[in-house]
Structure formats: C-alpha cells, structure tokens
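K.L.:
Got a predicted model here, sequence first, then my questions.
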Amino acid sequence: MGSRRGRPQQQQYPPPARGGGRGPIPQQQGGGRGTQGFTAAPPQHPRHDAAAGRGRGRAARGDGPSSPAPAAAGPLGRLPPELRQAMEDPSPPPAQPVPVPAQAEAAAATGQAAIPASSKAIRFPLRPGKGSAGTRCLVKANHFIAQLPDKDLHHYHVSITPEVTSRVVNRAVIHELVNLHRAAYLGGRLPAYDGRKSLYTAGPLPFASKEFQITLLDDDDGSGAQRRQRNFKVVIKFAARADLHRLGMFLAGRHAEAPQEALQVLDIVLRELPSARYAPFGRSFFSPDLGRRQPLGDGLESWRGFYQSIRPTQMGLSLNIDMSATAFIEPLPVIDYAAQLLRSDIHSRPLSDAERVKIKKALRGVKVEVTHRGNMRRKYRISGLTTQATRELTFPVDEGGTVKSVVQYFQETYGFAIQHTYLPCLQVGNQQRPNYLPMEVCKIVEGQRYSKRLNQNQIRALLDETCQYPRDRERDITQMVKHNAYQEDPYAKEFGIKISDRLASVDARILPAPRLKYNETGREKDCLPRVGQWNMMNKKMVNGGKVRSWMCVNFARNVPDKLARDFCHQLAQMCQDSGMDFALEPVLPPMSARPDQVERALKARYHEAMNILGPQRRELDLLIGILPDNNGSLYGDLKRVCEIDLGIVSQCCCTKQVFKLNKQIYANIALKINVKVGGRNTVLVDALSRRIPLVTDRPTIIFGADVTHPHPGEDSSPSIAAVVASQDWPEVTRYAGLVSAQAHRQELIEDLYKVRQDPQKGPVSSGMIRELLISFKKSTGEKPQRIIFYRFVHAQSENTRSCAVCFH
C-alpha cells in the first residue's frame, strides 16, 4: 500500500479476509501515545489536557496543559452539569476573566451577545479548573523560561536572484550581506533570517526597499587555483511589523488564540546561531562535537544533537530543549563504505550486478572528496555508478577523437596507479557527460545526514543510543544549555531574548492507580497496581477470546523443533489457564522455514492448514511466528502476509523469549493474543460502576486519529491516515481501526468525512467516522451521545484546521 499512488478505498485494519481466512477488527486495551484531546458534543464539554509532548518530552506533565488555559469560565452556577461534574477543585474564578470561546457560548446560552476571539478560531471548551486528586509533588521539566523581548520587531521580504533551493546557500548570501553592509546600510542591525524569504530585525532598517549585489566564493579546494565566483542580486523589502503585543496578551490569559507568527519570529532568532554552528534538520541540530558517534552498521553512524523550540506555556514563554540523535553517513573511503554496505570484503573481487545496483542506490546524491591530489580535496556529488569495471573504461581527451583509459589517464596525469581496476567507477557531474572517479580515490564528505529508511537493526541501535535514565537526560540537557550559552548569543541579545539556564519546576500530582477488574472465576477478582506494575498471578482475563485452531512457523535457525513445540505447548497452556478458550494442540506441528522465504512458507503452511479445516467449515484463528532476535524486515513481511494477504491474526515471538521458558513471558504474550482475537484482559472498576466523568454517564465513543507520512527522501509514497474508535461502553477497552492512503504528506485526513453522490438517494454521507459510528452502534446497541476525539497534529498551526475538519 505504501508504494501506491492516489487514494485507494479505505481499508479496515486488518482488512477483510481473503482466501478463506478471517481478519477480525483488531482489539486494543488502553490508550496510546499522549495526544491533545477535545470533546465534540455538547459544545460545552471541558477539555482535559495531559500536558504531555509527543515522544521527546516537549511538554511537562503537570497540572496544566502545554498552552495557557485560563481558569473556569464564570461562577459555578453558570456551568453546565458536565462541567460541574468534572470539576475536582472548585476554586474561585480569576480576577481577570478571559474572553475565550467557551465564555462566549455560555453568554449565548443566557441570551448575551457572544464576541468570538477570532474569526478563524475553533471554539474549544474551557478547562473547568485544576485537579486535586493524588499526591502533590514538584517535577523538573525540560523547559527553560524565556523573557519576552521589549522590542519593535520588523518583518522584511527577501528575494535572491538567481533563485536557489539550498537554505545553506541562501544563508551564506545573507551572512555575506550582513558582514559587508551592516554598519553602512542596515543601521547596525543584526537580522535573523529563515533561509527562505523572511528576514526579521529588532527595529526598522533605514530603508523600505533596497537592492544589494553579493558575490560568493566557492570553498578553497587546496589547489591554489582561483576560486569560482557566484553573483547574486538581493532585494530586501519591508513587509510588516511582527506584533508581540498579542503574544503578551495570550501569555497573560487575555487572548484566546496563540499568535503563531510572533512565536515563529522568536524561533527563527534562536535558531540563527545554531544553524551556523551545527547541521540543522527540522527543529533539531546535530554535530560530532555534541557527543560521541556510534556506529549503526552498513556505513552509517549516529550523531548526537538537540531539539529546540520556543513554546507558550502556563509558566510563560519557555524554550523547550531535548536531546536527539539521527543517522549520518560515515566519512569513510568509498570502498570501505561499500564493503560495510554489502557486509563483504570487495578489495579483491569484482561486484555482481545486484551488488553494483545496491551501491549505486546508496551512493546516489552523496558528496565525496578526492584523495589522490594531496591537499587539493575537491568535492563532487555522485550521480551514478558505471556498469563497466575501471580497467575497461575509456573517454575522449581531445576534439580529434583520441581516447584514453581511466587507468592510463590517472597514471600519466597524477602519477597514481589504480589498484582495484575490477571495481566500477563513480560517475560525477552531468549524466550526459559524466566524469569518472575510481572508487579508491574517493572519500565520503563528513556531515551528510542519511535521509533514507533505516533497517530494523539500525533503528534498534539508534534507539539504544537515545534511551537514557531521567537523571542522565537531565544532566545532558543542562550541559547542552550551558554549551549553547544563550546569554552570549548575539542574536538573542540583539532581539532582547533572555533564556534561563535552569530547568523549570512544575507542580504535579501522582494520581492514584485505578482498580482493575478481572474475571469472577479467578482467585483474585480485582487488582490495585503498585508503581504502575501488576501481574496475572491468580487472575483470569475478564473476557477470554477463542482460539480453536492455530499453528506455528519457526523462522529462527537456532531454535530446534523440539524447543519450538515445548514453547508453543506452554504458551497454549498459559492462554487456557488465563481464561481463554484455547486449543492445546495446533492444527499442524510447528514447522521450520527460511527467513528469506517468509511469504512462500506462510502461504504454503496456511493452505495445508485450510485443507484440514476447510471440510470442517472452520477457519485458522492464529499464527504464531518465532523470529530471530535481529530479524530485519522479517517482522514486517510476516505481518503483511498474515494480515493483508491471508487475513489471519498473528503473534510474533523472539528467540530470546523462546529460550527463557519464563511464565511471566508466557503471560505477557497471552495478554497480547487475547486482545487480538477479540477478548478483554481487564476493565476499570470505575467504568463498571459508572464513575468516570464525561465517559460513563452517557453512551460515549472515543476516537483517535493520526497521519503517518513517508520517510524523508520518499517523494511518491502516499501518507497513511489511521483512525481508531472505541467499540464498547462503558468499559471502553475495545477499539476498531481503519486505515486509508491519501495524498503525499497531506496532514488533513481526507477520508474522515465524505459526501458521495448516490444515483438513487442523492448526496450520501460516508467516510471513516461514519463507519466507526455504525460499528459502535452494532457492537453496543447504543447510538453515541458524546464524541471525544484525540487528534495528533505534527504542526501547531495545523491543529485548528484539523479540528475543523473533524467536526464539520
């Protein structure tokens, strides 16, 4: 699906079964990643923010959301019943009430005129107040308080001719302009530049529009030859004043909508110096000087760096900083890089066609420098790889048609004897008239970020590198802030921005653990987790799923058949003991298969099983796959074949799990299997007793939605939208999911809600939301009276647009 263009029909995940298999709607327990929540109906419902950033800790968990949320709107007497129910701490309203949309709605309900905060704003409900449950504590957050500058910011439009797409070149042009003309023409101002079309100054420039002529010299390649010049025309023209007053109003709680332009200006100012020092990517900066490099395999290494973003919070303006890491191409000799990529020594043998194609794909677009000319390190960008070996390559040297071999040319011109003549040459420059460079005279230039997809082993190595204990992460973040020395940043000084060097302290609460309900047939019928942990000892699943027919395929060569059989038997016994209706014997005994033949093995084994089950009018309920610990793409291939091609539920187990033969491991796998086949492991006692505010008082469906975009460098693959929704009530433990392919890098979910034209009925509503609402009605027998919709958006500015589409 990832390689398909256009918009195929939305699919249920897993899709309906093919070839006799069946693919039930996947069932999940619990939530997922922290997202921003809001309620849809009725419009007065409060929003419950968790103040949690995504993944890299971009916001602190505490009493408040990541953006300023004013206190309750008006006195308690004017609150609707659900707001009154949700309020844990009925504190008095603030001295300066905030004119936000929920107050406007409350005013409208009493006949008063409602004044919207913004014509474009989505009217989010107010937070009803701060909670009081749990044990109060103080936590440190990776936020550093910033003082709002008291400056008059001006925005200028920049036009550079000839136009270039590289931000690096654009920055070099503006940097040269500032160096030459800051005193004479810029009034001594030090501008901040976004690398594209916008330039900002702390105060006006002495002109409304002005043209400059700038000359850039190419880097010195050590040859002593005259460096190439490039001439640019730069036009700087006044565009607007950046309004920081609205940002101050927003931070003070007197404006409902965050002024994104003002935040963007401050972000650009604080990014200016790091962009010159380090390798920027997105909101992060990387450098080999910011931490030790770690090899990732196949010619890649990880560089440490930091993420930074200016954020409005309840504490005021803050700079959010976190540690990050990403993959760079190792600055190796090209032959050594190719050997790592192929995991084979190529110093003494020619390449096969498959190996040559693999190297060509990996090196296309990579910048290299030559090493055969002493200090002259000229750089080139690779455009391809020759199909012929170096010893077979010739090229014309004059108009008369005289040709020379590459080997002869390098010997006569540079006195360099090529050793590896059986290897192909790198092609650099124009594809129509390429230049040939032997692989042995080229070295990869340092600092090139790897933008293609990492394999599973590389991802695992990168995650291991970035996983830290909180105290170690705190230490590294604090050291990074001191290393960046924001108080000495000339751009921060110019714009009057002051950054604290201490982690922000945030009031927080450790919430009491919810009591969990298990099946009445177990020795323990409920459980109270301690420090977030509990186990299944003496407990049974509240609803055990059915697995009457199953089989196992072993792709791990070091797991003998007997051990695979013992593992499967113990796992089946654990599933049965935990409350599932699980057959102890498989349809077929466990079979070993080669990892490079996963599709053939799975389909062959599936058809063998169906030859037995088909006459009995039964289906295969589950496939257990035993995988090597370092399985590369095997896991994804197995899931694709099982869930898309065959339509069967699958459970993967690693080799190390098989060898341990540990009851706790069996129990954890059993819990996963039960959810996948439609069972429920546990429910909240509060849900059964209808004590969860805004969920259990009336039929409620909870949605979650996100869009996954192709990896950077993939320009044709579609983005994948996923929407899940709860399918039971009041327990809210089962979820159904839909996925849909849509336009490349489109953040709005196109198939969320659609109106199609029916020949007989006319306009008919359809889309992912409608399908899930119908599924909820069939599952519960109730129409939802309330919708809670969690929508993660990758850009702050997309939030309002996404919400508008969700509830159109």
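P.N.:
It's in.
K.L.:
okay, CA-based contacts and neighbour counts for the rest of this
P.N.:
Noted.
K.L.:
these two touch, right, residue 752 and residue 769?
P.N.:
Yes. Contact status for residue 752 versus residue 769: in contact at 5.7 Å, counting by Cα atoms under 8 Å.
K.L.:
quick one, which of these two is more surrounded?
P.N.:
Applying other Cα atoms under 10 Å to residue 752 and residue 769 shows that residue 752 carries more neighbours, namely 22 against 19.
K.L.:
and the more buried one, what does it touch?
P.N.:
767-769, 806 (Cα atoms under 8 Å, 6 or more residues apart in numbering).
K.L.:
Same list (the residues you listed) but as a markdown table, adding secondary structure and distance to residue 318.
P.N.:
Shown next, in a markdown table, are these (DSSP: H, G, I helix; E, B strand; the rest coil; distance: Cα to Cα, whole Å):
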| residue | secondary structure | distance to residue 318 |
| --- | --- | --- |
| 767 | coil | 40 |
| 768 | helix | 38 |
| 769 | helix | 37 |
| 806 | helix | 30 |
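K.L.:
What about those, which one has the most neighbours?
P.N.:
residue 768 (24 neighbours).
K.L.:
For that residue, which non-adjacent residue is closest in space?
P.N.:
Nearest residue to residue 768 in three dimensions, chain neighbours excluded: residue 752, at 4.9 Å (Cα to Cα, 6 or more residues apart in numbering).
K.L.:
sec struct for that neighbour, please.
P.N.:
With DSSP: H, G, I helix; E, B strand; the rest coil as the basis, residue 752 sits in coil.
K.L.:
Then the one 3 residues further on?
P.N.:
Three-state assignment for residue 755 (three-state DSSP): strand.
K.L.:
Just list the residues touching it, thanks.
P.N.:
Here residue 755 is in contact with 763-767 (Cα under 8 Å, 6+ apart).
K.L.:
which of these tops the neighbour count?
P.N.:
Using other Cα under 10 Å as the neighbour criterion, residue 767 leads the contacts of residue 755 with 16 neighbours.
K.L.:
separation between the nearest residue to that residue once chain neighbours are set aside and residue 768?
P.N.:
Spatially, and ignoring its direct neighbours in sequence, residue 767 is nearest to residue 753 (4.5 Å; Cα to Cα, 6+ apart). According to Cα to Cα, to the nearest Å, residue 753 and residue 768 sit 6 Å apart.
K.L.:
for comparison:
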Amino acid sequence: MPQHSQQQQSQQQSQSNMTLDDMMMHNFIQRFVAVGRSFFTPPQQEQIVDLGDGLELRYGFYQSAILGWKPFLNVDVAHKGFPKPENLIKVIRDQNATIGDRVFDKELDNWQKESLQKYIGGLKVEYEIPNQPDSKRTYKVNRVLGSSINQRFDLVEKVGDAQRTKNISVGQYLHQYKNFRLRYPNMPCLHVGPSQRNIFLCTIAKGQALAKKLNENQTASMVRSAAQPADVRKRKILEAIRMADFNSDPCVRDFGISIADRFTPVSGRILNPPVLLYDKEEKRPLKAVWRAGKFLKGTSLRNWCILNLDFRTREDSLMKFAREMEKIGREVGVSIHPQPNIKHLVIKPSARKEEIVKELEVYKDFGAELIVVVIPDNGETYGRVKQAAELVVGILTQCVKAKTIYRLSVATVSNILLKVNSKLNGVNHTIGGPEEPMVLKRPVMIVGADVTHPSPDQNHIPSVAAVAASHVPKAFQYNMLWRLQPARKEIIEDLENIMRKQLLFFLKRTNHKPEKIFFYRDGVSEGQFSQFKLLDFGIELLPWLRCSLIIFQSTCWNFAIAFAVVAYFSFFTLNQRLYNCYLVSTLNFGKYVKF
C-alpha cells in the first residue's frame, strides 16, 4: 500500500476513534468531573482518602473506544488527587504544621510563599467577605503576594464633584470600606484573574482536578489506596459501566450502538517463568518471587564512600550498614571493603545542586568507585544528587533512604547489592533452561526506547528521550543514551545519532554486527497507537537505518529488524486473578542489505 494511503487510513481510524469517544462521553460528561478520558465523582464520606498536603483521593473510571477487528470499549478504574475545598488559612497552617499557629504571627518568608504558590497556583478560589453574600466571586490564582498590611493599591474616591486618589493597604480597605477587620493580617494576598486583583479571605473551590505532579508522600498514599485485589477492581469497573449507563443515552442509540454489561472473553495462556542461572545453581520464580543466589559474575568494591545527607542518621547506623553490605556481599559473590569513608553533610531544602557537585568531585578525585548517598525520606534531594553525579561529575551513586538504613534486613541489603553489582558491570543472573530464547544464541541487539514528559504544570521543563541497547550475548547489560527535547514531543528527535553510537558500541564490545535488532517503543498513548505504527515509524527509524548501513562498510550486511509499539492492558482470569499485560504491535521489516 502506498505511504500516503497508509497515512490517510491511519488518520481516518484516529478520527473514527475520536468520534466514538465523543459519542460515549455525551451522556455523562455533565455528571462527572472530566480529566482527559477519565471521569470522577465526589466521594462518599466513607470513601474519602486523605493524600496529605491538602489533597484527597477521588475514584473514577477511564474509558476509550478501540477499533480493532470489532469495536471495543476499554474501561478501567482511575484515581486522581483533588484539592480539598477548604479555607486557605487552614492550608497555610497545615503546610507549616511544625510551628502551628505561630505561622500567623509574622509575614510568610520566601520559602513558605513558594510552597504555597506551588500548591495553589492555577487553582480556582472562592472569595467572600463574611456576612456579605453579594461579595462572593470565583477567581483563578496567578501568584502569591505580600501580606494585607504591606500590599497596597491606589483607591480612587469621589469627593463632591472631584476625584481623589488614595494609597491604601488591603487590610485598611476591608476595615474602612467593608466594615471587616482581618483576623490574620500577616497572611498573604493573592493575585487573581486576568487583571491585577488582590484578594484575601479565600476558600479553594471544590471539584478541581490537580494538574500537577504529586509529591512523594501523596504518591505513596495514592499507591496504597489504588492497590486493590483483582475481584475488587473488576467489581469497580462493572459499577462504573452501570453508573455511566451508556445504553440510555439517545445519542448512542441513534448511532445503533449498545454496550454489553460484561467483559469480553478472550483465549490466552500463561507462560512458565524462565529459569534464572546463578553461579552453580538455578532458580525458578514462584509467583514472581525468588531468592537470589550467588551472582553469576560478582564484582569487587574496594574504594567506596558513604555520603550522609540526612541529619537524623547517626554514624553507628552507617557503620552497621557497611558491615551488612560486606557480610551479605560475601554470600552473593561481591567483595566489599568493610570500612568505607563516611562523610556527613547537611543539605537545606533550598540547597543548590552545586553544593552536592563540590562534595562529589572530592570523592571522584579520591578515586571512589561508588558513593552510597543516604537521603532524607522526603524532599527533592534524590533528583539533585542524580543530576550532580550523572550529568556533571560523572561518578556512580547508589541512593538509600534514611528509613531504609534504620530498617535493615537481609532482603533489603540483597536488593541493594543487585543494583550495586549491575552498576559495577557485574552479571547478577541470566535466562537459562528450556525457556531461553534461541535468538539470544546469535548476535542480537535488544533496544528499548521511551520519552518521559513533564507534568502539565511544568511548562518550561523539557521532555527526556532515552534509548537503552543490549551489548552482551545474554542481553543482561545495556548501554543507555538520553537526550533533552521539546516538552511533550513524542518523536525521538536525535534517534539517528543515538543509534549510530549504540551500533558502534555493540560492535566494539562484541566484535560482531547485530544479525537481528528488536526495537521496543514504549510511551505511545492509545490515541497515537495506530498513527505511530504507520507514520512515525518512518520518521524515527529510517534515518538511523540509513546511517547504520554507512557505519558498517561491508559489501553485504544482512540484518532483520522488528519494531514493536507497546501498549498496556489488564486481563482478569476466570479465577479472578489479574494480569497486567503488554500488548505488542510488531512490524517486521525483514532484511535490509547493503550492496
């Protein structure tokens, strides 16, 4: 089929999907809070889950139409954080819980204002002077300003036939002209609306979905609440279908569409887990769980350091951690020196990345092979450490939360050593037994590619494209290359140069050219699935196929490539177990030959 015909077919299918989606939303879009393709209702009192820091969890459902060999409606449960509809005075008190009501004694400092701005910026608030219902207004918050004492504006007054301009504070205006005295005059005003309006006495409007990234504690609470047994999840999906009541919508009926009230049965099989080869033993996982044996290829760690960035973690706890690393390391085949260099460094929440860079550079000059960094349980320290270590200094790090140091167990230390051994170019285990893919017995490159996008409120942060490619026969070790690119752009812009480097790296490490390349492309949304297969394949892959033929200057290089776009689905078995599966749409393009 000609390329333009394929593109036209892809566009028609995409438009058909959008039309079906719009039709299925018609009946209930006014009854729910819509967030993309997900829909939420206010929780019942017994269902309210506090996520912390001003957010509560709402349950809903996700729905989208799929045109496969026949039309399907994909429905799943959805979870979302919503700001609590509460007065901003309570929000400020909760954000500064360590000092309680003392926060109202003076104006907020810059750090406290920034924290409030991160939470309330972009949200809608309701403004109302007590006992004056006619004053109620709803505005969108732009930014946090100074206190009502210091925030002043010019008020134009009429004096007879003349006008007089008077500079007055917000607090004075409310007292003199609205007959209301503020109880907390040190608290900030808000800049709201399209024009400059400074308001006080605000309550967060209800029914707003948070279009921002959850913090660490909120994410943990969300995961705990969303993790449910398969039978509960299945029941909630069926309840969502009944609540949506698609078949009662005249618009749906007019198009001759009806939605079944049960799941579509499909035939399938569950593959046996592969045998994992360790040093002189084999392990077969049972229900995705197994205990690691002695690593197939252990490494040695002689010069390592512990950098403690948590003020609560003491020296004796760190020494105990070092002894456990050495002890468990001997059992799994990793030789670790029992006495690392330990340094304590207190990092403030507002600390810049440069402070960590300076400390890491000292360790690099010292010849450290690995730095174990103990980070606080909360905050953004992890991101700053990884940026400093991997983007600036160029040194290996292993971050460990402070609470992990206090709750050491054999399993925890073993899991840490899995990462440490891999980072030091060791081999933990490989696939063996009858399940070992025959394709791994020949020179094969397995490639995984994804693009990570910033959250909706992060407008000035770029997307990150990453491509990992195997370069050893058993496909255990991968070389990773990443690029920054414009925000929310799904196509990997520099894939040609990335794959050129990956192919050269493979050739250098194996002294062979790959006979087959399996390219797994993740991160493509359901709406883009058909488009990506037909159109974006050419944009992403053909340039580096061209460059790869130039790299390998041989009279004939035969290789096969399979390009797989990965989508995510859930399946319920008849015994009510849940399997989260990856549906792989594969395009096999046979052999490309250079003459």
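P.N.:
Ah, there it is. What you see is a predicted model; the values in this text were computed from it and never measured.
K.L.:
on that earlier part again, can you pull the contacts of the residue nearest to residue 767 of structure 1?
P.N.:
By Cα under 8 Å, 6+ apart, residue 753 of structure 1 lies in contact with 765-770, 806.
K.L.:
And for residue 468 of structure 2, nearest residue in space, chain neighbours not counted?
P.N.:
Excluding the flanking residues, the one nearest residue 468 of structure 2 by Cα to Cα, 6+ apart is residue 480, at 4.2 Å.
K.L.:
how close does that neighbour sit to residue 446 of structure 2?
P.N.:
In terms of Cα to Cα, residue 480 of structure 2 sits 12 Å off from residue 446 of structure 2.
K.L.:
and those two? which has more neighbours close in?
P.N.:
When neighbours are counted by other Cα under 10 Å, residue 480 of structure 2 and residue 446 differ, and residue 446 comes out ahead with 19 against 15.
K.L.:
mind checking what the more buried one lines up with in structure 1?
P.N.:
Alignment note (TM-score structural alignment): residue 446 of structure 2 maps to residue 702 of structure 1.
K.L.:
now do residue 511 of structure 2
P.N.:
Mapped onto structure 1 by TM-score structural alignment, residue 511 of structure 2 lines up with residue 781.
K.L.:
Just give the number of residues close to that match.
P.N.:
13.
K.L.:
Equivalent analysis for residue 460 of structure 2, please.
P.N.:
9.
K.L.:
can you tell me which residues contact it?
P.N.:
Applying Cα under 8 Å, 6+ apart, we find residue 460 of structure 2 in contact with residue 487.
K.L.:
same check, this time on residue 181 of structure 2
P.N.:
Neighbouring residues of residue 181 of structure 2 by Cα under 8 Å, 6+ apart: 171, 174-175.
K.L.:
how about a cut-off of 7 Å?
P.N.:
Applying Cα atoms under 7 Å, 6 or more residues apart in numbering to residue 181 of structure 2 gives the contacts 174-175.
K.L.:
which residue lines up with it in structure 1?
P.N.:
Counting by TM-score structural alignment, the partner of residue 181 of structure 2 is residue 417.
K.L.:
quick one: that match is in a strand?
P.N.:
No. According to three-state DSSP, residue 417 of structure 1 belongs to no strand; its state is coil.
K.L.:
Tell me the secondary structure at the residue nearest to residue 468 of structure 2.
P.N.:
At residue 480 of structure 2 the chain is in strand, as set by three-state DSSP.
K.L.:
Give the aligned equivalent of it in structure 1.
P.N.:
In structure 1, residue 480 of structure 2 lines up with residue 737, judged by TM-score structural alignment.
K.L.:
what does residue 410 of structure 2 give?
P.N.:
Under the alignment (TM-score structural alignment), residue 410 of structure 2 pairs with residue 663 of structure 1.
K.L.:
what sits against the closest residue to that match other than its chain neighbours?
P.N.:
Nearest residue to residue 663 of structure 1 in three dimensions, chain neighbours excluded: residue 574, at 7.9 Å (Cα to Cα, 6+ apart). Neighbour list for residue 574 of structure 1: 666-667, 670 [criterion: Cα under 7 Å, 6+ apart].
K.L.:
What is the equivalent residue in structure 2 for residue 574 of structure 1?
P.N.:
Under the alignment (TM-score structural alignment), residue 574 of structure 1 pairs with residue 328 in structure 2.
K.L.:
With residue 313 of structure 2 as the reference, measure out to its match.
P.N.:
Residue 328 of structure 2 sits 22 Å away from residue 313 of structure 2, going by Cα to Cα.
K.L.:
Likewise for residue 326 of structure 2?
P.N.:
20 Å.
K.L.:
Repeat that for residue 143 of structure 2.
P.N.:
According to Cα to Cα, residue 143 of structure 2 and residue 313 of structure 2 sit 37 Å apart.
K.L.:
same check, this time on residue 217 of structure 2
P.N.:
20 Å.
K.L.:
try residue 515 of structure 2
P.N.:
With Cα to Cα as the criterion, residue 515 of structure 2 and residue 313 of structure 2 are 51 Å apart.
K.L.:
residues near residue 591 of structure 1, how many?
P.N.:
Residue 591 of structure 1: 16 neighbours (other Cα under 10 Å).
K.L.:
Tell me the counterpart of it in structure 2.
P.N.:
The alignment partner of residue 591 of structure 1 in structure 2, by TM-score structural alignment, is residue 343.
K.L.:
And residue 298 of structure 2, how far from residue 426 of structure 2?
P.N.:
For residue 298 of structure 2, the distance to residue 426 of structure 2 equals 5 Å [Cα to Cα].
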